[in-house]
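A.B. asks: okay, predicted coordinates and the sequence, questions at the end:
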Amino acid sequence: MAAGAPSVNIGIEEADRKAIAEALSRYLADSYTLYLKTHNFHWNITGPMFNTLHVMFETQYTEQWGALDDLAERIRALGFNAPGSYAEFMRLSSLPEEPGLTETADWREMVRQLTVGNEAVCRSARQVLAIASPAGDDPTVGLLGERLQVHEKNAWMLRSLLQ
């Protein structure tokens, strides 16, 4: 900390802020991994569903990209550094990376993986909420509530394509 810089005193105890920031870092890693996978599938989709899924994936990854900044900035507002490297994201994420998939997978497998990915991000959000809510961290609770709404809707829309 720089000389003379005040400590973080936002009405949430340091231990709670740390626990929330750590959970948010895992959520950010899951969100970033899902963003990359969605963008990858947007670039590499082929077949009869090309146009529909190319546009859908673009809409989803564009929205996801915008949210990443809000998540990282929330971690910073809590007084901690946000992860920002591939190595950190891979270590923190619960979503597996599956390189080379696009060479062998058809659109159904891409949609299935994005459905599973959006559902995993929802579970990660709920883990953050379980820590942030009792600590009285209303900004994190609000942010994660918005993210849940987006990812639950994405999972539903993607799942509907496979039914």
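C.D. replies: Good, I have the coordinates.

A.B. asks: rest of the way, CA atoms for contacts and neighbours
C.D. replies: Noted.

A.B. asks: list the contacts of stretch 79-89.
C.D. replies: Applying Cα atoms under 8 Å, 6 or more residues apart in numbering, the contact partners of stretch 79-89 are 8, 17-18, 21, 25-26, 28-30, 32-33, 72-73, 75-76.

A.B. asks: out of those, list just those in helices.
C.D. replies: Under the assignment DSSP state H, the contacts of stretch 79-89 contribute 17-18, 21, 25-26, 28-30, 32-33, 72-73, 75-76 to helices.

A.B. asks: and here's the other structure:
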Amino acid sequence: MKSEQAEIGIKKNNRKAVTEMLQQVLSDEFILYTKYRNAHWNVEGHDFHTKHVFFEEEYGKLELIVDEVAERIRMLGFYAPGTMREFLELTQLEENTPKQNDSISFMKILLEDHQKMIAFIRKSISENAEEHNDEGTADFITGLMQKHEEMAWMLRASVKTF
């Protein structure tokens, strides 16, 4: 992992540790973005149009998040991963697709991914603030977690059966 000088009041070894966490977050975000694109392109069924539009709206949100995470890594003085090989090596998410192309099948997989990401980010918040003296990144990822909580809620409400 290359770095550059960033005198921002955080020791380099702490910035490196924070950056390693952010590299996983970036990789997860990019894989999730790709999975939403797949759902958008391939969803079928009676609710095709509404879910096609829904998946497009959600991957639009993730596209912005991907850029924000990469830029946060750069602010800390390190380089962001930017290849599929790097993303696949760093992600905690699986590169999986549903057996059927209906919206519920796609949404269940996406929901699982959001929940994994929320748990990882939640664990990382206090670690960044307390252990690495980086309240800025702790605040940044708190915002990311809230975005994923909202996206997960939308999916959870959509797949709920009575």
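C.D. replies: Alright, I've got the coordinates. Just so it is clear, the model here is predicted, and its values are computed rather than measured.

A.B. asks: which two of the contacts of stretch 79-89 of structure 1 have the greatest separation?
C.D. replies: Of all pairs drawn from these, the greatest distance, 29.7 Å, lies between 8 and 33 (Cα to Cα).

A.B. asks: next up, the contacts around the equivalent of residue 26 of structure 2 over in structure 1.
C.D. replies: Using TM-score structural alignment, the equivalent of residue 26 of structure 2 in structure 1 is residue 28. Contacts for residue 28 of structure 1 (Cα under 8 Å, 6+ apart) come out as 68, 71-72, 89.

A.B. asks: report the separation between residue 28 of structure 1 and residue 93 of structure 1.
C.D. replies: Residue 28 of structure 1 sits 8 Å away from residue 93 of structure 1 when distances are taken as Cα to Cα, to the nearest Å.

A.B. asks: residue 144 of structure 1: what's its closest spatial neighbour, skipping adjacent residues?
C.D. replies: Residue nearest to residue 144 of structure 1 in three dimensions, not counting chain neighbours: residue 125, with 6.0 Å by Cα to Cα, 6 or more residues apart in numbering.

A.B. asks: how many neighbours does the alignment partner in structure 2 of the one you found have?
C.D. replies: When structure 2 is aligned by TM-score structural alignment, residue 125 of structure 1 is paired with residue 121. Close neighbours of residue 121 of structure 2, defined as other Cα atoms under 10 Å, add up to 23.

A.B. asks: what do you get for the one 3 residues further on?
C.D. replies: Neighbour count for residue 124 of structure 2, taken as other Cα under 10 Å: 18.

A.B. asks: related to what we said a few turns ago, what's the ChimeraX line that selects buried ones from the contacts of stretch 79-89 of structure 1?
C.D. replies: Buried subset of the contacts of stretch 79-89 of structure 1, written as a ChimeraX selection, criterion 16 or more other Cα atoms under 10 Å:
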select :17,18,21,25,26,28,29,30,32,33,72,75
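
A.B. asks: thanks a lot, catch you later.
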